[in-house]
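In: kindly generate the corresponding structure for this input.
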Amino acid sequence: MFGDVKFVCMGGTPSRMEQFARLAKQELDVKLPTGSDLCDLSHYAGRYSMYKVGPVLSVSHGMGAPSLSILLHEVFKLLHYAHCRDVVVFRIGTSGGIGVPPGSVVVSTGAVNGLLREALEMPILGKLVSRPAKMDKALAEEIVAEARRSLPELNLVTGKTMCADDFYEGQGRLDGAFCGYTEQEKLQFLEKLHSIGVVNIEMEATLFAAMCHHANIKERCPIMEARDPEVLCTPPIALPKQSSPLTLYILVKFHPPFRVRISTSLHPMQKHCTVYIGQGQ
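Out: Take a look at the predicted model:
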């Protein structure tokens, strides 16, 4: 059933990944058996959603690194037992932008943790284990160069991504239940991030990069849609329109049999989106 999988697309919410699966089916012209429709293959487990569209697997992972870790472990095992080869893994989502226009699509060239180290640090059996969180910078630059020609309507940005372990204090927000720093201290930290090439903040980058690297999945890089971290109220959207054409473009790039007619309408208040990509054996 899964032996033909070539792409795994991950995102936070079940509804987003169902929408992406339906978009992929439409734009990639994937034919399902007569009388059938897409269905959530993991519905009975209730932990995440999973849709299969031809060689594309669209899966939700929840919020933050811990839930993404669970999904990656289980998806990696699924791909292994299904004898899949040369699978491209990527993620779409949202992030907070640093010094980039709202609605930009960020293609990440690296990932740092809350201590600004390019590593995933986690305790295992009472010991702190550090694993490198490496992205494929060359792939990121190649994707941006080609996408700028094919998708000129997108504002594409490259840079590092900071992965926080928390949504509020870990990202310097001022509107959480607790806040032990001043607005000036927050702005100084954001300036420091900007000075080392960080262009956005989210909660999954180092985990994704480190696990893909540890699993020997090559050609890793993220793509994210960024919003201004100072904007507290942004109209909610179901799926960032900016991410969709670039994500489908990636499918075409890595799987030439796909032929896509990509069209999109951008909304100035849409959030930024995140995509992490990895290809391996």
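In: rest of the way, CA atoms for contacts and neighbours
Out: OK.
In: residues in contact with stretch 168-181?
Out: By CA atoms under 8 Å, 6 or more residues apart in numbering, the list of residues contacting stretch 168-181 from outside reads Gly114, Ala164, Phe167, Glu183, Lys186, Ile201.
In: what's the answer for stretch 40-47, then?
Out: If you take CA under 8 Å, 6+ apart as the criterion, stretch 40-47 is touched by Tyr48, Ser49, Met50, Tyr51, Lys52.
In: just these now: which is nearest Leu72?
Out: Using CA to CA, Tyr48 is the member of these that lies nearest Leu72, at 11.8 Å.
In: can you get me a residue count around the residue nearest to that closest one when sequence neighbours are not counted?
Out: Distance criterion CA to CA, 6 or more residues apart in numbering; nearest residue to Tyr48, sequence neighbours excluded, is Ser60 at 5.4 Å. Residues lying near Ser60 (other CA atoms under 10 Å) number 25.
In: pretty sure Ser60 is touching Met10, no?
Out: Yes - proximity of Ser60 to Met10 meets the contact threshold set by CA atoms under 8 Å, at 5.5 Å.
In: to compare against the first, here's another:
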Amino acid sequence: MQRGEETNLTEEEKYSTCKGGIRVNNPHLDSMKEDFLYHFNLGTSSHDLPAMFGDVKFVCVGGSSSRMAAFTKYIAKELGEKGEYSNLCVDIDRYVMYKVGPVLSISHGMGIPSIAIMLHELIKLLYHARCTDVTVIRLGTSGGLDLEPGTVVVTKRAVDSMLKPSFEQIILGKPVVRNTELDSKLAEELLKCGEELGKFKTVIGDTMCTLDFYEGQGRLDGAFCSYTEEDKMRYLDQICKAGVCNIEMESTVFAAMCKQSNLRAAVVCVTIVNRMNGDQITTPHEVMDEYQSRPQVLVGHYIKKKLNASKKS
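Out: Predicted structure coming up:
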């Protein structure tokens, strides 16, 4: 496969079975005796996946296991659900997964490799469970550009460090470039939810995804640094003027894999530092906790609105 965006693939180039509307591009899956989702500790033979997950309509993912446990409690309260919610990834410590009615809450760790592994298994889980009309939203933290800490950013476009709206992966020694387009209508709906809440500032803009927290994001406080503060500020100013509102480490692969799988997707991140003013995060712990709750408040409001609307229709 030559370098270029993997968009208009032919049927021969992609295996597109839509069990329940979830698309997978792997002709080998149906010939497997069992598909064991190793990092979830769930399998097609050992578990009744359609019975367990077939009603899922919303999947919310985030880096921290404790943050997703907190989101589970929050969304259960918002939806009026009662009960104890245990981790469905039993006897394994890579990820956590909780289910509250039609809402699945999963941690994904930090960085592109970690979230990509989780997404492969999540997509197959939804496929095997025959889920339909699923919306996936990443809840995260990020470094803001010219935004006060605590601002919530809804991602308009996920771009790489070169400002390209694409994700490049090396497969069998060759580069494959995939589109990172997100659902624009979903982004606008989420922005509107933030405005309806009026509890914190919510903006929409491009999100830059990097491969590293330190040098990749132009920080001056890593173990290595080969550039000056002037170099750093020149770069941050350049990407800010190009429309980048925040920087994190998962959005491009998240957008690319959700698009490939026919999943509506969005990224909602709170900024925890204004990178134009410094690199280190000095916000007090209790303030940081409140900041990190803001994406879940916004997304919880969105989910509640959607479920109430579907009940009325």
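In: now, which of the contacts of stretch 168-181 of the first structure lie within helices?
Out: Within those, residues falling in helices by DSSP state H are Glu183, Lys186.
In: buried subset of the contacts of stretch 168-181 of the first structure?
Out: Neighbour-count burial (16 or more other CA atoms under 10 Å) applied to these gives Gly114, Ala164, Lys186, Ile201.
In: residue in the second structure matching the first one?
Out: Residue-level alignment of Gly114 of the first structure against the second structure, with TM-score structural alignment as criterion, gives Ser161.
In: can you pull the contacts of the spatially closest residue to that match that is not a sequence neighbour?
Out: Take Ser161 of the second structure and drop its neighbours on the chain: the residue closest to it by CA to CA, 6+ apart is Thr210, 5.9 Å away. The neighbourhood of Thr210 of the second structure, defined by CA under 8 Å, 6+ apart, consists of Asp160, Ser161, Gly216, Gln217, Ile247, Glu248, Met249, Glu250.
In: residue in the first structure matching Thr210 of the second structure?
Out: So, by TM-score structural alignment, Thr210 of the second structure is matched to Ala164.
In: ok, back up a step: tell me the two of the contacts of stretch 40-47 of the first structure that are most distant?
Out: Pairwise over these, using CA to CA, the maximum falls at Tyr48 and Lys52, 13.5 Å.
In: the first structure: which residue goes with Gly194 of the second structure?
Out: In the first structure, Gly194 of the second structure lands on Ala147 (TM-score structural alignment).
In: could you find the closest non-adjacent residue to that match?
Out: Closest residue to Ala147 of the first structure apart from its sequence neighbours, by CA to CA, 6+ apart: Leu246 at 7.1 Å.
In: A strand includes the one you found, no?
Out: No - using DSSP: H, G, I helix; E, B strand; the rest coil, the secondary structure at Leu246 of the first structure is helix, not a strand.
In: what ranges does the stretch 51-200 of the second structure have for its helices?
Out: 65-78, 112-128, 184-197 (DSSP state H, counting those that start in this stretch).
In: possible to save these as CSV with distance to Thr151 of the second structure and mean neighbour count?
Out: Below are the helices of the stretch 51-200 of the second structure laid out as CSV (distance: least, CA to CA, whole Å; neighbours: other CA atoms under 10 Å):
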stretch, distance to Thr151 of the second structure, mean neighbour count
helix 65-78, 18, 19
helix 112-128, 23, 19
helix 184-197, 11, 17
